[in-house]
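Visitor: Sequence and predicted model, in that order:
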Amino acid sequence: MIALMMPILTVFIYIVLTTGKMFYIYAWFFVILVSIVLMTIVPDYILPLFDVYRPLKEGVLKQKIENLAVSINYPLKKLLVVENSRRSHHSNAYMYGFYKNKCIVLFDTLFKNKTNVDDKIEFDENVKENEGQAGCTNDEICAILAHELGHWFYSHTLCNFVIGQIHMLFTFVVFAYFQNQSKMYISFGFKTQPTVIGFSIVFMIMSAFNQMLQIVLLKFSRKMEYSADEFSSKLNYSKNLQSALIKLHVNNLSNPYNDWLYSCCNFNHPTLLERLEALAKYDEKNK
């Protein structure tokens, strides 16, 4: 990633130094372009350099996932399993892709909890229903994916991207205001006014504001998680999602309960108990 960031930073500094007082507009468009390019190339070309990705084998689970995608018009093109068990017990699933070229990735730890996986292991999606906390059942994996598909259905990823870019534009505007104020640099011990140093100082100055903004954004993120859980519940996966969440929290060594104030300031997901309680309410409402 450092190899990628160095040329990006060089171009950014060049834009700041050569495009005049309105540089923040050009810099902002450049950051948006870089973000879109990275979202395109990182999953397909960068991440496979560090992890092993394999297609999910034909079987019951693959058919269920494909049926789930069709039921909500999700344009699924690829269904992969990533060998994450070599590094941790962390279990998860995620999606990526633009427009009609979508991919779903499942962590192999959803099926098996092993710290070491043989190089020749073949991923088997047919997890037995009685395997308990050794792995998720087919329906539990579908419930997890239904939650993730809820984020897509409600455009949560796009919302987060837009919010991030608006915040970046605001940061650039603040930097443009302070960029040529020598007192700011002198206050931090700099006699010259390097662009990178100025940008770093502005980030430090904005840290208090960013912390307050983070609390608002975390609340918004938790609301999105509840919405995605409700979406899964509407697809009749409430019970399976509840049992899957319990397994994921055990496998990921997550705390099921935290102080409410600490959660407000630090967590972008509701606690396990909060989500289970909400899912029970959704289940009652959807009956």
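Guide: It's in.

Visitor: contacts and neighbour counts: CA atoms only from here.
Guide: OK.

Visitor: What are the boundaries of the strands in the stretch 1-150 of the chain?
Guide: Along the stretch 1-150 of the chain, the stretches classed as strands by DSSP state E, counting those that start in this stretch are 53-55, 76-82, 93-96, 102-107.

Visitor: between the longest one and strand 102-107, how many degrees?
Guide: Okay, so that is strand 76-82. Angle, strand 76-82 to strand 102-107, by axes from the mean of the first three to the mean of the last three CA atoms, to 10 degrees: 20 degrees.

Visitor: ok, back up a step: most tightly packed of the strands of the stretch 1-150 of the chain?
Guide: Across those, averaging neighbours per residue (mean count of other CA atoms under 10 Å) puts strand 102-107 on top, at a mean of 20.

Visitor: other SSEs contacting that strand?
Guide: Here strand 102-107 touches strand 76-82, strand 93-96, going by 3 or more CA pairs under 8 Å, 6 or more residues apart in numbering; DSSP states H and E.

Visitor: Make CSV from the strands of the stretch 1-150 of the chain and add distance to Gly189 to it.
Guide: Listed next are those as CSV, based on distance: least, CA to CA, whole Å:
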stretch, distance to Gly189
strand 53-55, 49
strand 76-82, 48
strand 93-96, 44
strand 102-107, 48
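
Visitor: right, and those strands - which one's nearest Asn236?
Guide: Smallest distance to Asn236 across the strands of the stretch 1-150 of the chain (CA to CA): 19.2 Å, for strand 93-96.

Visitor: Show me the helices in the stretch 1-150 of the chain, by range?
Guide: If you assign secondary structure with DSSP state H, counting those that start in this stretch, the helices in the stretch 1-150 of the chain sit at 2-18, 23-41, 60-71, 138-153.

Visitor: okay, those in TSV with distance to Cys103 and mean neighbour count next?
Guide: Below are these laid out as TSV (distance: least, CA to CA, whole Å; neighbours: other CA atoms under 10 Å):
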stretch	distance to Cys103	mean neighbour count
helix 2-18	24	12
helix 23-41	12	15
helix 60-71	11	15
helix 138-153	11	23
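
Visitor: would you turn these into JSON lines with distance to Leu218?
Guide: Conversion of the helices of the stretch 1-150 of the chain to JSON lines gives the following (distance: least, CA to CA, whole Å):
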{"stretch": "helix 2-18", "distance to Leu218": "27"}
{"stretch": "helix 23-41", "distance to Leu218": "21"}
{"stretch": "helix 60-71", "distance to Leu218": "28"}
{"stretch": "helix 138-153", "distance to Leu218": "15"}
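
Visitor: also this one, for the comparison:
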Amino acid sequence: MATLWNDPVLLLFVILFILVVDNLWSTYLLLREIILVYQVEQVPDVLRPYLAQDLFNRMRDYKLHKSWFLLINTFGVVVICGCLELYFGFFPFVWNLAGHCAIWQWMEHEICLSIIFVILLSIYVTLKSLPGHIYEKCCIPSLVNHPKQSLLRRILSEILDTVLSLLLMVVIVTVVVALVTYLGQYFFLGLYLTALLLTSLAIVLLPFVIDPIIGKRVPIENPTLLASLEELTLRTDFPMRQVHIIRVRDPNMGSNAFFYGACCLKRIVIFDTLLLNRGLHDAAQLAEQKVDLGKGLRDAQVVAVVAHELGHWKHGHFYKAMGMFQINMFLTLFLFSLCFPHGPIYQAIGFEMGVQPIVVGFIIIFGYVLTPYFAISNVIMLSVTRQFEYQADKFAFQLGYAHNLRIALLKLYADNLSFPISDECYSSWHHTHPTVLHRLARLEKLDELNS
């Protein structure tokens, strides 16, 4: 084991092995999903009143097209290119190229070299993924009708997104390299405390930032819905003033409601797209907002969804999720700190002895070396979040909203164009929520246990 850990050649083959096996496993899971989707040609009976067969067929075709594209793209871009890049020393090549771009002496500082390296690497990744990106945009018909844009506008939008992403990456790289450079052996704690500080800041600012980002807060004008929500919040001792309706800017965001926050900053947010016809009744407003008539939930079903969200609050899921996130972050950075200073890892991908660029260390260790840990932690966290959903459903069931919650789930999956069938093994590795059929089965089981 010591020989393996210290031999650059063996380490290279271990990293290549991790890359290949991880993607072969992903391919196996995706093939299971594809086979299952091929087998289901008709709308499940329980969904038939809410989902037309022709729409189901479109959703099925989209799922299959997207899945096959992802499978082929994974082999071509991730596996083949990834193996070639690692084996032939691509990262040292780009690092040396960054050094040649440092035309002034002050640019030879590692922070500057790291920024140049990231820019060059981003250009390469963009070019490498461009064919697949174009195919995905132009050849896979979207299920959602997006506003039509001119080709020039779309190109400018993509360029703007790329520039903004690059600027954000430059800021992150600068902070990370500076922390590692100036904290030395204590960089692990510095990174953890910085991440902890940013997480805490996000929790504090989220209630004040999220509304303007999503849309505009509007009062609950429907007296029946307002009375039902007041009754529900009174029963559960949740402040009604923290239940907000947001008129979303982009109706394609889907019908949704969610709970977030802690203590006095907690709140439940309901998208207006969750309400039947976005909560509008006036014909002029319906036309102005371009509302899909019949989309959304009736009042009783909206209340059932809010009861589900209150289940997340009552069970402390936000605190548990944050605790789980902190533990995972600490373990990730601890494992990273063990691998980061190890010279043979850098030599394995082509660097000379003693050359250990900070930014490359982050890319290689987080992108390849720690993949087995990420796979395990991801499955555990996804399993926990799915259990959270079942617990929240059970809470709504105990409050007496089982029937309306069933209808709400069926309608929401149909409205949001979420394909209702998923392989259980694939779902355990990819989905934060159980499928609608799994959730309905749990509710039926609760009915049987209580009958």
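Guide: Cool, the structure landed. The structure displayed is predicted, hence computed values, not measured ones.

Visitor: returning to that earlier point: of all the strands of the stretch 1-150 of the first structure, which lies closest to Leu17 of the first structure?
Guide: Closest approach to Leu17 of the first structure among these is made by strand 93-96 (34.9 Å; CA to CA).

Visitor: what span of the second structure lines up against that closest one?
Guide: Counting by TM-score structural alignment, strand 93-96 of the first structure lines up with residues 257-260 of the second structure.

Visitor: average distance between the matching stretch and the first structure?
Guide: Comparison of stretch 257-260 of the second structure with the first structure after fitting gives an average deviation of 1.6 Å (mean CA distance after the TM-score superposition for the first structure).

Visitor: Kindly report the same for stretch 171-181 of the second structure.
Guide: Mean deviation for stretch 171-181 of the second structure: 3.6 Å (mean CA distance after the TM-score superposition for the first structure).

Visitor: Need the residues that contact that stretch.
Guide: With contact meaning CA atoms under 8 Å, 6 or more residues apart in numbering, stretch 171-181 of the second structure is reached by Glu110, Ile111, Ser114, Ile115, Phe187, Gly190, Leu191, Ile358, Val359.

Visitor: follow-up on the earlier one: please identify which of the helices of the stretch 1-150 of the first structure is closest to Phe190 of the first structure.
Guide: So among these, helix 2-18 is nearest, using CA to CA, at 18.3 Å.

Visitor: got the angle between that closest one and helix 23-41?
Guide: Helix 2-18 of the first structure runs at 160 degrees relative to helix 23-41, counting by the same axes, to 10 degrees.

Visitor: Can you show me the helices along the stretch 151-287 of the first structure?
Guide: Remark: helices assigned in the stretch 151-287 of the first structure by DSSP H, counting those that start in this stretch are 156-178, 182-187, 195-205, 207-234, 238-251, 260-266, 272-285.

Visitor: how about those helices, which one is nearest Cys136 of the first structure?
Guide: Among the helices of the stretch 151-287 of the first structure, the nearest to Cys136 of the first structure by CA to CA is helix 238-251 (6.5 Å).

Visitor: Please list the outside residues in contact with that closest one.
Guide: For helix 238-251 of the first structure, contacts defined as CA under 8 Å, 6+ apart pick out 89-92, 113, 133, 135-136, 139-141, 143-144, 229, 232-233, 255-256, 272, 276, 279-280, 282-283.

Visitor: Nearest to Asp51 of the first structure, out of the helices of the stretch 1-150 of the first structure?
Guide: Within the helices of the stretch 1-150 of the first structure, the stretch nearest Asp51 of the first structure is helix 23-41; the backing value is 15.0 Å (CA to CA).

Visitor: what packs against the closest one?
Guide: If contacts are counted by 3+ CA pairs under 8 Å, 6+ apart, helix 23-41 of the first structure sits against helix 2-18, helix 156-178.

Visitor: which residues touch the residue of the first structure most remote from its centre?
Guide: Residue farthest from the centre of the first structure, counting by CA atoms, centre = their mean, is Lys191 at 40.5 Å. Shown in contact with Lys191 of the first structure (CA under 8 Å, 6+ apart): Ser182, Tyr185.

Visitor: sorry, back to before: which one of the strands of the stretch 1-150 of the first structure lies closest to Ser155 of the first structure?
Guide: Counting by CA to CA, Ser155 of the first structure lies closest to strand 93-96 out of the strands of the stretch 1-150 of the first structure; the figure is 12.6 Å.

Visitor: Does anything pack onto that closest one? Which helices or strands?
Guide: Counting contacts by 3+ CA pairs under 8 Å, 6+ apart, strand 93-96 of the first structure packs against strand 102-107, helix 138-153.

Visitor: if you set the cut-off to 7 Å instead, what comes out?
Guide: Applying 3 or more CA pairs under 7 Å, 6 or more residues apart in numbering; DSSP states H and E, we find strand 93-96 of the first structure packed against strand 102-107.

Visitor: now what about the strand it packs on, what contacts it?
Guide: Applying CA atoms under 7 Å, 6 or more residues apart in numbering, the contact partners of strand 102-107 of the first structure are 75-84, 91-97.

Visitor: what do you get if the cut-off is 6 Å, keeping everything else the same?
Guide: Here strand 102-107 of the first structure makes contact (CA atoms under 6 Å, 6 or more residues apart in numbering) with 75-82, 84, 91-96.

Visitor: Distance of whatever residue of the second structure lines up with Leu149 of the first structure relative to Leu232 of the second structure?
Guide: Superposed on the second structure with TM-score structural alignment, Leu149 of the first structure falls opposite Leu310. Applying CA to CA, to the nearest Å, the value for Leu310 of the second structure to Leu232 of the second structure is 9 Å.

Visitor: If anything else comes up later, I'll come back, but that's it for now.
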